[in-house]
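Participant: return a 3D structure for these sequence lines:
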Amino acid sequence: MPKCIKIKLLISLALITVLLGCKTGEEQGRKKMKVTYKTVTEVYDWGPGISKIILETGEDLKPDSLSTVDFKVESNRVFKDFNFSTFKPMDNPTDHIAERTVLDVYISDSMGNRAKKGSTITMELEVGPTLTEGSPFNYDMGSNFNVFVDTTYNISTLNPIKLKNGRTLEIAETNRDNDLGNINLIADEFINNLEFSHNDIALKYATFNPDNNKEKDGSTPLIIWLHGAGEGGNNTLITIMGNKVVNLATKEIQKLFGDNGAYILAPQTPTLWMDIDGSKTYNTSVPENMGTSYYTETLMELIKSYVESNPKIDKNRIYIGGCSNGGYMTINMLVNYPDYFAAAYPSATPYSSSWLTDEKVEILKDQPIWLVHAKTDGIVPVYQGKLGQDYSTYNLSVDEDGNNIALDNNSNNLYRRLKSAGAKNIYYSLYNNVKDKDSGYEYMGHWSWIYSLNNDPTMEIDGKEITLFSWLAGQSR
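Facilitator: Predicted structure coming up:
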């Protein structure tokens, strides 16, 4: 081969090598970095939802350069599916991977609050009552409890993230090692998973203590919340997040109870309040039972112990309420300890008319009670109807005139019997259904406590419109 041709080939090879090794300025400045993240969980009317992801990049970001189209976010919720053939959970857990919709993205501080500059990115995610991919819970059909599920996030960049120094950043694939945990808004202000035992019967409880150093002994009321059947178990975060119990700790509700606010006590049973013997056997399934609970005495001892341990609690302003199973337990506690509580606020209460003897009516009629229920409640019915196959719908029956047919049981029976006995301080908010006030989404009719916990029930009392918690705060023994 002639020498000149060899030289040309060598030059060509050198040029190709240089060109292949060349990158644009943007490519040279691009990083593929391992980032860390944490999630933020908020509690909504329908339960908890993971509403934000907070990414820490370690690099100063270019202001106003982030867009929702730059990111892809997937949740991976790992739990055992339920086998309806065997009516048991599957042997092995399954990955449930779903893409989350990113609604907004911005530079933030470490808690997810907007900031003008920094190295932290917060993504706001779509949540909703039907978007299970955003829930930290799963309803375990085996135990009939809500439980936390093992959830991780896969976060990737679809477009490079611009940095303040002109370079760009791409996120390396995230995994469990990148997860720095979760922030539970408001729920983390409670003290959770405290334990109490009496006569070898154990309960857990969560508590909220109002942050007011000026309060005097005996000056601050106590609100007790008793959970429904799905919020039992061994983690009180389920108790205060499964329903919107955290709303009781918000400024809007706390201020109704005075400058000092109110203490909150949320006990949790390992089974359910309507348990007759500790084996998770419903008292309604035992014909001769008259509405007793295995946990009555232990719950009362817990309440007394808590009050004695917190001398700032006003013993004349102790309020008790709850939903469904907890609504039953509320009435049960009023029957057994009629001189202890200042008022009660039960919702969707399954207190059977067969349990409500004349003697119990006499005990209850002078105690302040505000009942809440919905006509479309097919789990604890107060109107005649037919429950749908999925248990979430309840189609009301009508008579020949087209009117709904009221039943004389549960809250209907309680209200009628107590009013007939001369009760003067009893109120009953009966809703047509349970709907989201903003979106109009219709929830399961059993969930009337959504109205209670949002302080929606309203009555005209002594010529004034009074809400449930305003009324409650005004009651005293």
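Participant: from here on, just use CA atoms for contacts and neighbour counts.
Facilitator: OK.
Participant: in the chain, which spans are helices?
Facilitator: The residue ranges that make up the helices of the chain, judged by DSSP state H, are 3-21, 25-29, 236-241, 251-254, 296-309, 325-336, 358-364, 410-420, 449-453, 468-473.
Participant: which one of those lies closest to Lys216?
Facilitator: Go through the helices of the chain one by one with Cα to Cα and the one that ends up closest to Lys216 is helix 296-309, at 14.2 Å.
Participant: quick check: buried residues in that closest one?
Facilitator: Applying a neighbour-count criterion of 16 or more other Cα atoms under 10 Å, the buried positions in helix 296-309 are Thr296, Glu297, Thr298, Leu299, Met300, Leu302, Ile303, Val307.
Participant: name the helices or strands packed onto that helix?
Facilitator: With contacts defined as 3 or more Cα pairs under 8 Å, 6 or more residues apart in numbering; DSSP states H and E, the secondary structure elements packing on helix 296-309 are strand 191-198, strand 201-208, helix 325-336.
Participant: please provide the structure for the following sequence as well, for comparison with the first:
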Amino acid sequence: MATPISRRSILAAGAGAAAGLALPAAAQATGGHAGTRIRFTLNAVTLDGGEQVVAVTLKTGRLGRIDPASLTPASFSVHAKATSPIPIAPGDQIFSEYDLDRTVTAARLNRDGDIVLELAYAEGVTGGGTLGYIAGKGRNVQLDLVYTITQNAPVVVRGRPVTFAAFAQGRLSNPEVDAFSYHVSGTGMKYRLFSPGRHHGKRPLVVWLHGGGEGASLPDNYYDNETTLRANRGALGFATREAQQIFGGAYVVAPQSQSFWLEDGDRFAPQIRQIIRDVARRHDVDRDRISVVGCSNGGYMSLKMTVEYPDLFASSVPICGVVQSLDPGGPRQITDDELKAIDTPTWLVASRDDDTVPPEPNTVHAHDLIPGSRLSLYDHVIWNGHQFPGHWSWIYVARNDPRQNGETIWQWMARQRN
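Facilitator: Modelled structure (predicted):
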């Protein structure tokens, strides 16, 4: 049975975040470190359904040895407040702001002697997410996060019980996201770039094109270059150790639309092409091994790129992409003649229960017309026992799940050459 899908599911789903400024939660100071102000980091992970804060690291390593036996989940309390960075119009909704206590599941020391407070989190649970979706704008935005730490019991530092004076919030840390550098092209389009480690020779390039909710909202002067990596694992999947081994080291670039790709594919295509050209010129990119992958809006745009630049890409992976008209009876986004003319090796992915971009008139139709194309059509989107909305079939590509004839989709992409 199809999973009910809200308007939010037109997005490349999920969560993202901006660490707020230092907002201390005062605690009485006792013991040998009276007056010590402890900075803390928010530790985030991009799950299949979006980024969540999963732990808080208190920077206590410089104070000296802390007795781990003095730490329990009850030693500290953690409160989280998440609000929109831009005004919400009257009558509009944002999913999801929150103001709540986070459950501390464990308190431990890391190898640097810092206290780590592990927090309860799960797919689809409000309270840890770092993105909010503004319904009226159809956009994910990074929520302004304010975390408040309260110490409930002393910890033993160098043999003495200590209660810290105050806590100051620092940065949001997500190693996978932070591995992508920040850039702006000559046309003004922002993008993030993952570069492989030390290598000899030229390496392939994977271009990830985000969904509709991860573009900018320039009427609000909101263009973050963040949500493309925090809303789902689409680009991140290709930067994992598994993917890098399969590709033999690959660059991964994630452009961010100034609005959404479907708004004006003709205008955005050359801007994406310029980013590809710039990355290939500045880095050791194998121009015969450039792949384009996109979901939803980005699935449309990946098809559009192969139509506009038939000799550029070694492979294309449109995921739940839009082909039919957005308006009843209107012209197709990608015409039948254009689909028939695509000769870039193409592997399409969708789920039958997608009621945001129905697969039959879009993905299946494109597969029927694109010569030699492959199709992976799932019944539902389920990963690690959690069922996601049917539109979120990009999760399977991000996890290298589609396969045919014993070959996974990443392996197929890696062997394609122009």
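Participant: TM-score of the superposition?
Facilitator: TM-score for the superposed chains, counting by TM-score structural alignment, normalised by the length of the second structure: 0.83, backed by 373 aligned residues with a Cα RMSD of 2.4 Å.
Participant: coming back round to it: distance to Gly134 of the first structure added to the helices of the first structure, as TSV?
Facilitator: Listed next are these as TSV, based on distance: least, Cα to Cα, whole Å:
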stretch	distance to Gly134 of the first structure
helix 3-21	44
helix 25-29	35
helix 236-241	14
helix 251-254	26
helix 296-309	34
helix 325-336	27
helix 358-364	43
helix 410-420	34
helix 449-453	20
helix 468-473	31
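Participant: map Glu170 of the first structure onto the second structure.
Facilitator: Taking TM-score structural alignment as the criterion, the aligned counterpart of Glu170 of the first structure in the second structure is Thr163.
Participant: measure its match to Arg65 of the second structure for me?
Facilitator: Shown here: Thr163 of the second structure relative to Arg65 of the second structure, a distance of 15 Å by Cα to Cα, to the nearest Å.
Participant: which one's more surrounded, the two?
Facilitator: Looking at Thr163 of the second structure and Arg65 with other Cα atoms under 10 Å, you find the greater number of neighbours at Thr163, namely 22 against 16.
Participant: is it true that the more buried one touches Val157?
Facilitator: No: under the criterion of Cα atoms under 8 Å, Thr163 of the second structure is not in contact with Val157, lying 9.7 Å apart.
Participant: do me a favour and get the end-to-end distance for stretch 156-172 of the first structure?
Facilitator: Stretch 156-172 of the first structure has its terminal residues 7 Å apart, counting by Cα to Cα.
Participant: buried residues in that stretch?
Facilitator: Residues of stretch 156-172 of the first structure classed as buried: 156-157, 159-164, 167-171 (neighbour count, 16+ other Cα under 10 Å).
Participant: chain neighbours aside, what residue packs nearest to Arg403 of the second structure?
Facilitator: Taking Cα to Cα, 6 or more residues apart in numbering, and ignoring the residues beside it in sequence, Arg403 of the second structure has Ile409 as its nearest neighbour in space, at 5.7 Å.
Participant: ok, the counterpart of that neighbour in the first structure - contacts?
Facilitator: For Ile409 of the second structure, the equivalent position in the first structure is taken to be Leu468, counting by TM-score structural alignment. Each residue near Leu468 of the first structure by Cα atoms under 8 Å, 6 or more residues apart in numbering is listed here: Tyr345, Trp370, Ser452, Asn455, Asp456, Pro457, Thr458, Met459.
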